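Trainee: structure here, sequence nowhere to be found:
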């Protein structure tokens, strides 16, 4: 997976944490059998920045833990016709995830598990949203949440 990680936090994110995010998302991509040249980004921010993003894009004036912006390729005004081999060579950008490291720490403490487990959980959660999974309806939640747990558990970030 072609993953870009950006650190827009006040104090910086450790190399250990960026490596964890890289590894868990690589694992999740293989788990979902995504093409190796799938592209996405993760941006680490603080609560103030994610609050601004949440307000602007969701109309919710509070900090949240993770926000996903999926790139949906539904523009078929001018479809490009190509064979399967050519289609597999073109990278697919699935979108961007923003994670509040402040919320990672707060929620890890509140839920009494490690910072690493919470960080992994949030990026996998956002990653699944980028891949079309949702939890707004009970039938969608019944698919997304067990998949999220399977990925986390098999990766080794059990609760």
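Mentor: Right, received. Where do you want to start? Fair warning: this is a prediction, and the values are worked out from it, not measured in the lab.
Trainee: rest of the way, CA atoms for contacts and neighbours
Mentor: Will do.
Trainee: what's the burial count for residue 153?
Mentor: Neighbourhood size, residue 153 [other CA atoms under 10 Å]: 12.
Trainee: check residue 122 too.
Mentor: Using other CA under 10 Å, residue 122 has 23 other residues around it.
Trainee: show me which residues of stretch 58-78 are buried.
Mentor: 63, 64, 65, 66, 67, 68, 69, 70 (16 or more other CA atoms under 10 Å).
Trainee: would you list those residues in a markdown table and tack on distance to residue 135?
Mentor: Shown next, in a markdown table, are the buried residues of stretch 58-78 (distance: CA to CA, whole Å):
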| residue | distance to residue 135 |
| --- | --- |
| 63 | 20 |
| 64 | 16 |
| 65 | 16 |
| 66 | 14 |
| 67 | 14 |
| 68 | 13 |
| 69 | 15 |
| 70 | 15 |
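Trainee: of these, just say which sits nearest to residue 30.
Mentor: Of all these, residue 30 sits closest to residue 70, with 18.6 Å by CA to CA.
Trainee: follow-up on the earlier one: and the buried residues of stretch 58-78, which of them are in strands?
Mentor: Those of those mapping onto strands are 66, 67, 68, 69, 70, per DSSP state E.
Trainee: and the last one, what does it touch?
Mentor: Spelled out, that is residue 70. If you count contacts by CA atoms under 8 Å, 6 or more residues apart in numbering, residue 70 has them with 94, 95, 96, 129, 130, 131.
Trainee: alongside the first one, take a look at this:
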């Protein structure tokens, strides 16, 4: 399930469930995680700051939070993720990246955490592999 916070609007980023669903499925396919179920909540900085404090005890918003599933009854369920479009837009500007490409990068990063990957060279390479794979079909990523 994909949920989007009410009133969330960023002109350079997908903010509607159907477009986000296609984007997530394309990312999962690029990461060879296709078929995995997940829950995604797309939020603004205010809600992300609350999630960050509640789950990690950290102040302020972050870009993405991932909560891997631990349900042996649902082996196809990857887990839950939250992404702040406010932070994505801000970071894309700061890093000089197309906003959509940065969103793909963060979603791929989050999905890899859900699949059990930790930070490091393998995760970084797989994340960039997903960004590159989607860039081949989406001119808005470059």
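Mentor: The structure has been received and is ready for your questions. Only a predicted model underlies this, so the values are computations on that prediction, with no experimental measurement involved.
Trainee: for structure 1, what spans make up the strands?
Mentor: Under DSSP E, structure 1 gives strands at 2-7, 39-45, 66-70, 93-100.
Trainee: which among the ones in strands among the buried residues of stretch 58-78 of structure 1 gets closest to residue 116 of structure 1?
Mentor: Using CA to CA, these come closest to residue 116 of structure 1 at residue 66, 14.8 Å.
Trainee: residue 54 of structure 2 maps to what in structure 1?
Mentor: In structure 1, residue 54 of structure 2 lines up with residue 56, judged by TM-score structural alignment.
Trainee: and for that match, the neighbour number?
Mentor: Neighbourhood size, residue 56 of structure 1 [other CA under 10 Å]: 11.
Trainee: same check, this time on residue 127 of structure 2
Mentor: Other residues near residue 127 of structure 2 number 24, with proximity taken as other CA under 10 Å.
Trainee: show me what it lines up with in structure 1.
Mentor: Checking TM-score structural alignment: residue 127 of structure 2 goes with residue 148.
Trainee: ok, which stretches of structure 2 are helices?
Mentor: In structure 2, helices defined by DSSP state H lie at 17-30, 45-56, 85-95, 99-114, 121-135, listed in chain order.
Trainee: to residue 9 of structure 2, which of the ones you listed lies closest?
Mentor: Of all the helices of structure 2, it is helix 85-95 that lies closest to residue 9 of structure 2, at 8.5 Å by CA to CA.
Trainee: remind me what that closest one packs against, helices and strands.
Mentor: strand 37-43, helix 45-56, helix 99-114 (3 or more CA pairs under 8 Å, 6 or more residues apart in numbering; DSSP states H and E).
Trainee: by how much does it deviate from structure 1 on average?
Mentor: Here the mean offset of helix 85-95 of structure 2 against structure 1 after fitting is 0.7 Å, by mean CA distance after the TM-score superposition for structure 1.
Trainee: any buried residues in that helix, and which?
Mentor: Across helix 85-95 of structure 2, burial judged by 16+ other CA under 10 Å covers 85, 86, 87, 88, 89, 91, 92.
Trainee: against structure 1, where does it fall?
Mentor: Aligned by TM-score structural alignment, helix 85-95 of structure 2 falls on residues 101-111 of structure 1.
Trainee: can you redo the helices and strands packed on helix 85-95 of structure 2 as CSV with distance to residue 22 of structure 2?
Mentor: Formatted as CSV, the helices and strands packed on helix 85-95 of structure 2 follow (distance: least, CA to CA, whole Å):
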stretch, distance to residue 22 of structure 2
strand 37-43, 13
helix 45-56, 23
helix 99-114, 12
